[in-house]
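Novice: got a predicted structure plus its sequence, pasted below:
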Amino acid sequence: MWFWTFKYILMGPILRLIGRPKVIGLENLPESGPAILASNHLAVVDSFYLPLMVPRRMYFLAKSEYFTGTGFKGAFQRWFFSSTGQIPIDRAGANAAAGALEAARRQLAKGDLMGMYPEGTRSPDGRLYKGKTGLARIALETGVPVIPVAMVGTDDLNPPGTVIPRLARIEVRIGKPLDFSRFEGMGGNRFIERAVTDEIMYELMQLSGQKYVDLYAADLKNTGATPEEILESGNRDKPAA
């Protein structure tokens, strides 16, 4: 109920006004049954515009801190993130990744749509970064289709580090479902999981038109270096051919 209130009565009209969103490829979305929507990640508002433009309810994983605040602000945050389909997960500790994957599996077992960002974090500069293999592991274990989704223009509306949105034109491009049934029974094989992840990232690159960088975005944020600096450092460490 809260989701539809958010979508059609409260925030939906505002999001449509400032982002003038357009969706392409809705015919690629199944009318029922579980699926993973694998999206690039340019801005915080990706998690608002994607469910806004998808006719079915969908879910995302979100850090538990969004749901533990106190007072009016805390209550509003809990309502807001629950309304947009965010599922709280504890990202601290050694079992954080396993807990997140299990939460996604439970939601898919209910026949729902699960939105996931294979890059693991927002792109720092608008380029597409190397995907992590957790999404591939879930897809292989559950057998659900993976649908690539490209968010375009959300970083113009909500550039990194900004709070107040700017007028922009958002486009949500939904690609054809990817079938990984040829890898049935191979879940847990890290080489297969990497191959599946790379195939998903290639489709996202094609859909979004982003330049691909073969580095993890999180590593970039942690070091503060540019992709070029990290790649050049790696090249210097390799022996000459």
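Specialist: Received, thanks.
Novice: contacts and neighbour counts: CA atoms only from here.
Specialist: Will do.
Novice: contacts only, for the most centrally placed residue in the chain.
Specialist: With distances taken as CA atoms, centre = their mean, the residue of the chain nearest its centroid is residue 117 (2.3 Å). With contact set as CA atoms under 8 Å, 6 or more residues apart in numbering, residue 117 has these partners: 38, 39, 40, 41.
Novice: can you give me the offset of the helix or strand where residue 222 lies from its chain's centre?
Specialist: Using DSSP states H and E, residue 222 falls within helix 217-223. Centroid separation for helix 217-223 versus its chain: 17 Å, with CA atoms, centre = their mean, to the nearest Å.
Novice: try stretch 160-180
Specialist: Using CA atoms, centre = their mean, the offset of stretch 160-180 from its chain centre is 10 Å.
Novice: now swap in stretch 126-146 and tell me
Specialist: 10 Å.
Novice: ok, stretch 178-185 next?
Specialist: With CA atoms, centre = their mean as the basis, stretch 178-185 stands 21 Å off its chain's centre.
Novice: next one for the comparison:
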Amino acid sequence: MIESLTDRARRVEVMQKAIFGLADTLSPAVDLSRIYVDGLDGLPRDGRFLLVGNHTISGWAEIVAIPYFVYRELGTRVRGLATRQLADTGGLFRDALEAAGAVVGDPETGADLMRQNETVLVFPGGGRDMLKFKGEEYALLWEGRSGFARLAIAHEYPIVPVGLVGGDDVYRSFVERGGTWERMTRSLGQRLHGVSGVGLPLVRGLGPTLIPRPQRMYLRFGSPIDTSRPTETDTARWELTIKERTQIALETILGDLQDVRAADPFRHLNPLAWSTARRPSGARTTMPSSGSRRCRRTPHPTG
């Protein structure tokens, strides 16, 4: 058993080096794709903060883009709090997820990461936030969840809201939540996606197909939110306050990015509009290279 665990740890370490090496190699190609990203300069330089983001129906866009750009800016591996289903995943797929930084998203794991001053990422809506129905694009389906705020307050971790626009336009659902189809498929949906009480969104991409729509991605890191509780403020009230501040900040980011996208001639990745793509004010022409990253920390395979 010990030998098996040791072999797995080595395998994860090798994968981690390969993943982050690939991230460095692909930097020029990512720059050519003109992903719109701003707010990186406002990230705490010590890497000690909690990222709170929005899930989109595409799923992959925010999960990949947020850790990638934080790594490029700070040189730190983001530890994403994944669904509990990660614990049931085996083989090379789980090893790859852990190498990239994913861990099972329970409060104790999150607390342990914060005690180690890690950069942590959470999507409060979980899998439910990915299951968007007609008219729910860029809505935060948190259902009152505030555990992330409680965790950040307990460890005096600043919260950085981070929003991504573009992922909810790769596919669009054409059925409504609460409609006949959604209600009829709730049992099947729970078996397939693991979220109780939610049916299956029927989606389409390009035209009537499942080919993803070409969409530019827009990513913004907001200003850090101080979670230090004032001595005269009740604990429960402060948790709710931080949760609401984070949600309002994230909703504002998503609204602003949709305005940016609406005026962007490159929003559909038309090559002819590449040179006129909207860019953040004061944006760098290129991202910092691996040798110039500030506060560089070498990612490690365990945590």
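Specialist: Received the coordinates, thanks. In this text the structure is predicted, and so the values were computed from the model without any measurement.
Novice: that older thread, how far away is the equivalent of the residue nearest to the centre of the first structure over in the second structure from residue 27 of the second structure?
Specialist: Correspondence of residue 117 of the first structure to the second structure, assessed by TM-score structural alignment: residue 123. For residue 123 of the second structure, the distance to residue 27 of the second structure (CA to CA, to the nearest Å) stands at 25 Å.
Novice: now swap in residue 78 of the second structure and tell me
Specialist: Using CA to CA, one obtains 17 Å as the distance from residue 78 of the second structure to residue 27 of the second structure.
Novice: more crowded one of these two?
Specialist: residue 78 (24 against 18; other CA atoms under 10 Å).
Novice: what does that one align to in the first structure?
Specialist: So residue 78 of the second structure corresponds to residue 58, using TM-score structural alignment.
Novice: ok, its match touching residue 113?
Specialist: Yes - with contacts counted by CA atoms under 8 Å, residue 58 of the first structure reaches residue 113, the gap being 4.7 Å.
Novice: all strands for the first structure, in order.
Specialist: For the first structure, applying DSSP state E gives strands covering 22-24, 35-39, 58-63, 86-89, 113-116, 128-129, 146-152, 171-174, 212-213.
Novice: same list, those, but as TSV with distance to residue 201 of the first structure please.
Specialist: What follows is the strands of the first structure, written out as TSV (distance: least, CA to CA, whole Å):
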stretch	distance to residue 201 of the first structure
strand 22-24	19
strand 35-39	9
strand 58-63	19
strand 86-89	23
strand 113-116	12
strand 128-129	8
strand 146-152	8
strand 171-174	14
strand 212-213	9
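Novice: deepest-packed of those, please.
Specialist: When the strands of the first structure are scored by mean count of other CA atoms under 10 Å, the highest mean neighbour count falls to strand 128-129 (a mean of 28).
Novice: ok, average deviation of it from the second structure?
Specialist: Strand 128-129 of the first structure, aligned to the second structure and superposed, deviates on average by 3.0 Å (mean CA distance after the TM-score superposition for the first structure).
Novice: show me what counts as buried in the helix ranked longest in the second structure.
Specialist: Under DSSP state H, the helix in the second structure containing the largest number of residues is helix 235-262. Neighbour counts over helix 235-262 of the second structure (16 or more other CA atoms under 10 Å) mark 238-240, 242-243, 245-247, 249-251, 253-254, 257-258, 260-261 as buried.
Novice: over to stretch 44-53 of the first structure?
Specialist: Buried-residue list, stretch 44-53 of the first structure, by 16+ other CA under 10 Å: 44, 45, 46, 47, 48, 49, 50, 51, 52, 53.
Novice: for residue 240 of the second structure, list the residues it contacts.
Specialist: For residue 240 of the second structure, the contact set (CA under 8 Å, 6+ apart) comprises 146, 149.
Novice: map it onto the first structure.
Specialist: Here residue 240 of the second structure is matched to residue 194 in the first structure, going by TM-score structural alignment.
Novice: same deal with residue 46 of the second structure?
Specialist: Under TM-score structural alignment, residue 46 of the second structure pairs with residue 32 in the first structure.
Novice: not counting sequence-adjacent ones, nearest residue to the corresponding residue of the first structure for residue 97 of the second structure?
Specialist: In the first structure, the residue paired with residue 97 of the second structure is residue 81, using TM-score structural alignment. Spatially, and ignoring its direct neighbours in sequence, residue 81 of the first structure is nearest to residue 66 (7.3 Å; CA to CA, 6 or more residues apart in numbering).
Novice: and residue 169 of the second structure, what pairs with it in the first structure?
Specialist: Residue correspondence to the first structure (TM-score structural alignment): residue 169 of the second structure is matched to residue 156.
Novice: and that match, how far is that from residue 191 of the first structure?
Specialist: Look at residue 156 of the first structure and residue 191 of the first structure: by CA to CA, they are 36 Å apart.
Novice: touching, the match of residue 46 of the second structure and residue 111? I think so.
Specialist: Yes - contact criterion CA under 8 Å: residue 32 of the first structure and residue 111 qualify, at 7.4 Å.
Novice: who's more crowded, those two?
Specialist: residue 111 (13 against 10).
Novice: which residues touch that one?
Specialist: Each residue near residue 111 of the first structure by CA under 8 Å, 6+ apart is listed here: 32, 33, 34, 35.
Novice: list the contacts of the match of residue 169 of the second structure.
Specialist: Residues in contact with residue 156 of the first structure (CA under 8 Å, 6+ apart) are 166, 167, 168.
Novice: any idea how far the match of residue 240 of the second structure lies from residue 27 of the first structure?
Specialist: Look at residue 194 of the first structure and residue 27 of the first structure: by CA to CA, they are 28 Å apart.
Novice: do the same with residue 207 of the first structure
Specialist: In terms of CA to CA, residue 207 of the first structure sits 15 Å off from residue 27 of the first structure.
Novice: what do you get for residue 115 of the first structure?
Specialist: For residue 115 of the first structure, the distance to residue 27 of the first structure equals 17 Å [CA to CA].
Novice: same deal with residue 33 of the first structure?
Specialist: Distance from residue 33 of the first structure to residue 27 of the first structure, by CA to CA: 15 Å.
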